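**Student:** sequence and computational prediction follow.
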Amino acid sequence: MRNWILPEYISDVLPSEARQIEALRRKVLDLFTCYGYEQVSPPLIEYVESLFTQDDSALDLKTFKLVDELTGRQMGLRADITPQVARIDAHILNRQGVARLCYAGSVVNARPEGVLSTREPRQIGAEIYGCAGVAADVEAIELMFESLALAGLKSPRLDIGHIGLFHALANEAGLMGHRRAEVFSALQQKDLPTIRETTAEIAAELRAALLLLPSFYGGSEVLIRARAELPKLPGVTAALDSLDQLTAALELRGLVVHFDLAELRSSYYHTGLVFAAYAHGFTNAVARGGRYDSVGEKFGRSRPATGFSMDLREFSSLPFPSLRSGVLAPAGDDVALLAAIRALRSAGEIVMIDLGVFASEVSIDRELKWVDARWQVLPLTTAH
């Protein structure tokens, strides 16, 4: 048996990739701090009841489950950190005002998102709790773009949708349960034949509106078309009004907005605005987010919330400043040598003790040598 074989869609993170992931993690968390976000670190494993904010079948299928030997209760490895952060906001912090929270950690998926996806993403994200206004959505999107710029993506495309449009039409049509979920799934795939089949018995106007949603794709003209062609339901009007406000604010910040009003590829807990960033060379969205105003309801406190997340491993193949070269120091107990090594490390230098180093395997370009009665850093000349 080859016991070094890893499960499908699971892989080791080797030094060069790990350096890039960690460097980006630190930079993005520092960026979040500059915006006033506080970091939280939920556990990797919890009772399954607290890993789902509601009856979320999609997240349930993605969650590895096991039995806790101490209690006999079912536990799960988290597949998404947002429900955990919602629990912290609602049940532990319990703040009256706005809470800006961020996180970075591994999640584990029982099923991969796509053919090229890993089942162990390194999720990093930021969330705002307690603000229902468009200003919070603007901040989340701005912060997402700043984070992607740190990863080396300068001009990703922003696609915006609004799940409220689907909910308003589905509620008016009386779509419930399995049938509603089937139409929702078909819209995600832009599968018009399935939409026609599953909505055959609802009012013609509402059926036509659901079939129109996938065609609303493009620039600001999409919102004008949607107002003219969709039913004048309160939920539809409210969703389009919020998209108009959001667009104006984003354009002031120099962001170009594309709309996809059938953009429903999100977690079940999203309730309104959804957005995604796409970039050349990437099959899937490089970051996703949206509004999830009822996410904390299960934990006893429903607060408006918005935010985004991305997988740090997605960016490990991008050109990234390499780790600076280090200094090779001889092994020994000489007091002056030890002091020189400490001084170099205190100054931020990388110092490797020579325990059998091959220069071709590590990044070193200098060495610490005893010259003129003192330890000096010189260009690497000794063969290793």
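**Tutor:** Perfect, I can see it now.
**Student:** going forward, measure contacts between C-alpha atoms and count neighbours the same way
**Tutor:** OK.
**Student:** and the helices in this protein, which stretches?
**Tutor:** Secondary structure of the chain (DSSP state H): helices at 15-34, 57-62, 82-87, 134-150, 163-173, 177-188, 192-198, 204-212, 221-229, 234-252, 335-346.
**Student:** let me have these in a markdown table, extended by mean neighbour count and distance to Glu113.
**Tutor:** Shown next, in a markdown table, are the helices of the chain (neighbours: other CA atoms under 10 Å; distance: least, CA to CA, whole Å):
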| stretch | mean neighbour count | distance to Glu113 |
| --- | --- | --- |
| helix 15-34 | 17 | 20 |
| helix 57-62 | 15 | 9 |
| helix 82-87 | 24 | 17 |
| helix 134-150 | 20 | 20 |
| helix 163-173 | 20 | 21 |
| helix 177-188 | 16 | 14 |
| helix 192-198 | 15 | 22 |
| helix 204-212 | 17 | 26 |
| helix 221-229 | 14 | 29 |
| helix 234-252 | 16 | 28 |
| helix 335-346 | 14 | 42 |
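**Student:** want to compare, so here's the second one:
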Amino acid sequence: MSKWLLPENLADILPAEARRIEELRRDLLDLYRTYGFELVAPPLVEYLDSLLTGTGGDLNLRTCKLVDQLSGRTLGVRADMTPQVSRIDAHLLNRDGVTRLCYCGTVLHARPSGLLSDRELLQIGAELFGHAGVEADIEIIQLAFQSVERAGVSHARLDLNHPGVVHAIIQADPALPGVADDIYDLLSSKDTPGLIELAKRLPDMQEASLQALLTLVSLYGGPEVVARARRVLPALPAVQAALASLETLMGALPDRELGIDLADMGSGYGYHSGAVFSIYADGWHDALVKGGRYDGIGKAFGRARPATGFSLDLRKLSSGLEPPPVARAIRAPWGTDSLLLDALRALRDSGEIVVQALPGQAQHLDEFTVDRELALDGGAWKVRAI
């Protein structure tokens, strides 16, 4: 095997793309700071039981495991940073009232989430803890939209759902809680034959439950879907409460192009408890942003807190944007003369890119266009056009 061959669904990021990703990271973290979100940096690896607390089986399958040589315990390489940030809020900060936290770091998936997905993501996101009202959800959704708009994404669209609808249907049928993760996966992929096959393996499953799940697959479209869902889904109190929550959220976002997809289960990690959302845009094969409410995930860390947030992959976001513009640069000769060094320092301090030509070496600068040079003119170093 060639030594340069990378594992499947992992890739190097080359100079121009890496620069744009880094600029996006800085810009978005600065944006979150203007909203009052404080930056945290949890570790890449944690004990597995802490890393998977409060999550579903899908996150477990995507988490790479290894043995800690110091303790002998099983460690996990994080596949999602939200549980880590929840631990920080509940156990380390332990604040009363509202806490706003943001983060950016690498996550690794043991298996890709889709055919075109990478296994290594640069996940950036924001989480708001301590407020159970719809106001927190609205702030998070607005910040998620501003994130993609700052990157240059136009005509972004919002999809809403509430896992409480599916949870209510599952809890109403004693045969279903044990296969809840399977149901979430089948609904998210709108796999009607898979749902029918699942029902055949569960002889105690109620026919009404199967019909409700099959109906959910077709409940997507515009805001009118919520009214249709009230008519065709079981009249369970939890179903009605979830639909009412979606109506409240839709009413608070009148200026956004939005749709409803009652089969979209959000991140698929099993910790969402309230309204979830996805943001889509032309040029990307699946959701750019995923987020939603996940009250109570911090209970295992000592405090059950209302929480809502979102995350996105900066590498995916960058990959669908127009190619980054080539930066202008100045060519300078190699030398250690004090006047030359002073001129180089002054130009770089002013924000200019200055590349010194090493002796006898040709330069290949794909990321820069060299349109000026630093030359000695009358005893002084001056910049002139090439």
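**Tutor:** Received, thanks. Please read all numbers here as calculations on a predicted model, not as lab measurements.
**Student:** picking up where we left off before, would you turn the helices of the first structure into JSON lines with distance to Arg288 of the first structure?
**Tutor:** What follows is the helices of the first structure, written out as JSON lines (distance: least, CA to CA, whole Å):
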{"stretch": "helix 15-34", "distance to Arg288 of the first structure": "16"}
{"stretch": "helix 57-62", "distance to Arg288 of the first structure": "16"}
{"stretch": "helix 82-87", "distance to Arg288 of the first structure": "12"}
{"stretch": "helix 134-150", "distance to Arg288 of the first structure": "9"}
{"stretch": "helix 163-173", "distance to Arg288 of the first structure": "14"}
{"stretch": "helix 177-188", "distance to Arg288 of the first structure": "15"}
{"stretch": "helix 192-198", "distance to Arg288 of the first structure": "24"}
{"stretch": "helix 204-212", "distance to Arg288 of the first structure": "23"}
{"stretch": "helix 221-229", "distance to Arg288 of the first structure": "21"}
{"stretch": "helix 234-252", "distance to Arg288 of the first structure": "16"}
{"stretch": "helix 335-346", "distance to Arg288 of the first structure": "39"}
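**Student:** quick one: closest of the ones you listed to Ala285 of the first structure.
**Tutor:** Of all the helices of the first structure, it is helix 134-150 that lies closest to Ala285 of the first structure, at 11.6 Å by CA to CA.
**Student:** wait, isn't Thr308 of the second structure in contact with Glu127?
**Tutor:** Yes: counting by CA atoms under 8 Å, Thr308 of the second structure does reach Glu127; the two are 5.8 Å apart.
**Student:** quick one: which of these two has more around it?
**Tutor:** Thr308 (31 against 25; other CA atoms under 10 Å).
**Student:** who's in contact with the residue mapped onto the more buried one from the first structure?
**Tutor:** Residue mapping for Thr308 of the second structure onto the first structure gives Thr306, with TM-score structural alignment as the criterion. Neighbour list for Thr306 of the first structure: 127-129, 136-137, 140, 289-293 [criterion: CA atoms under 8 Å, 6 or more residues apart in numbering].
**Student:** ok, the counterpart of Gly291 of the second structure in the first structure - contacts?
**Tutor:** Residue correspondence to the first structure (TM-score structural alignment): Gly291 of the second structure is matched to Gly289. With contact set as CA under 8 Å, 6+ apart, Gly289 of the first structure has these partners: 266, 274-276, 306-309.
**Student:** so which of these would you say is closest to Ile45 of the first structure?
**Tutor:** Closest approach to Ile45 of the first structure among the contacts of Gly289 of the first structure (CA to CA): Ser309, at 19.4 Å.
**Student:** any idea how far Ile195 of the first structure is from that closest one?
**Tutor:** Look at Ser309 of the first structure and Ile195 of the first structure: by CA to CA, to the nearest Å, they are 30 Å apart.
**Student:** leaving out sequence neighbours, find the closest residue to the residue positioned nearest the centre of the second structure.
**Tutor:** Nearest to the mean C-alpha position of the second structure, by CA atoms, centre = their mean, lies Leu312 at 2.1 Å. Nearest residue to Leu312 of the second structure, sequence neighbours excluded (CA to CA, 6 or more residues apart in numbering): Val289, at 4.8 Å.
**Student:** which residues sit in contact with the closest residue in space to Gln20 of the first structure that isn't next to it in sequence?
**Tutor:** Among residues not flanking Gln20 of the first structure along the chain, Ser316 sits closest, at 5.9 Å (CA to CA, 6+ apart). By CA under 8 Å, 6+ apart, the contact set of Ser316 of the first structure is 17, 20-21.
**Student:** ok, now Ala332 of the second structure?
**Tutor:** Neighbouring residues of Ala332 of the second structure by CA under 8 Å, 6+ apart: 354-357, 373-375.
**Student:** nearest residue to Gly291 of the second structure other than its sequence neighbours?
**Tutor:** In space, not counting the residues next to it along the chain, Gly291 of the second structure is nearest to Phe310; the distance is 3.8 Å by CA to CA, 6+ apart.
**Student:** would you agree the one you found is in contact with Gln142?
**Tutor:** No: using CA under 8 Å as the test, Phe310 of the second structure is too far from Gln142 to be in contact (10.7 Å).
**Student:** could you measure the residue lying closest to Pro177 of the second structure once chain neighbours are set aside against Tyr271 of the second structure, distance?
**Tutor:** Nearest residue to Pro177 of the second structure in three dimensions, chain neighbours excluded: Ile170, at 5.9 Å (CA to CA, 6+ apart). Separation of Ile170 of the second structure from Tyr271 of the second structure (CA to CA): 15 Å.
**Student:** same deal with Asp342 of the second structure?
**Tutor:** As judged by CA to CA, Asp342 of the second structure and Tyr271 of the second structure stand 57 Å apart.
**Student:** check Leu93 of the second structure too.
**Tutor:** Separation of Leu93 of the second structure from Tyr271 of the second structure (CA to CA) stands at 21 Å.
**Student:** go on, Val67 of the second structure?
**Tutor:** Separation of Val67 of the second structure from Tyr271 of the second structure (CA to CA): 26 Å.
**Student:** more crowded one of these two?
**Tutor:** Using other CA under 10 Å, the more surrounded residue of Val67 of the second structure and Tyr271 is Tyr271, with 22 against 13.
**Student:** so that one sits against Gly56, correct?
**Tutor:** Yes: assessed by CA under 8 Å, Tyr271 of the second structure is found in contact with Gly56 at 6.6 Å.
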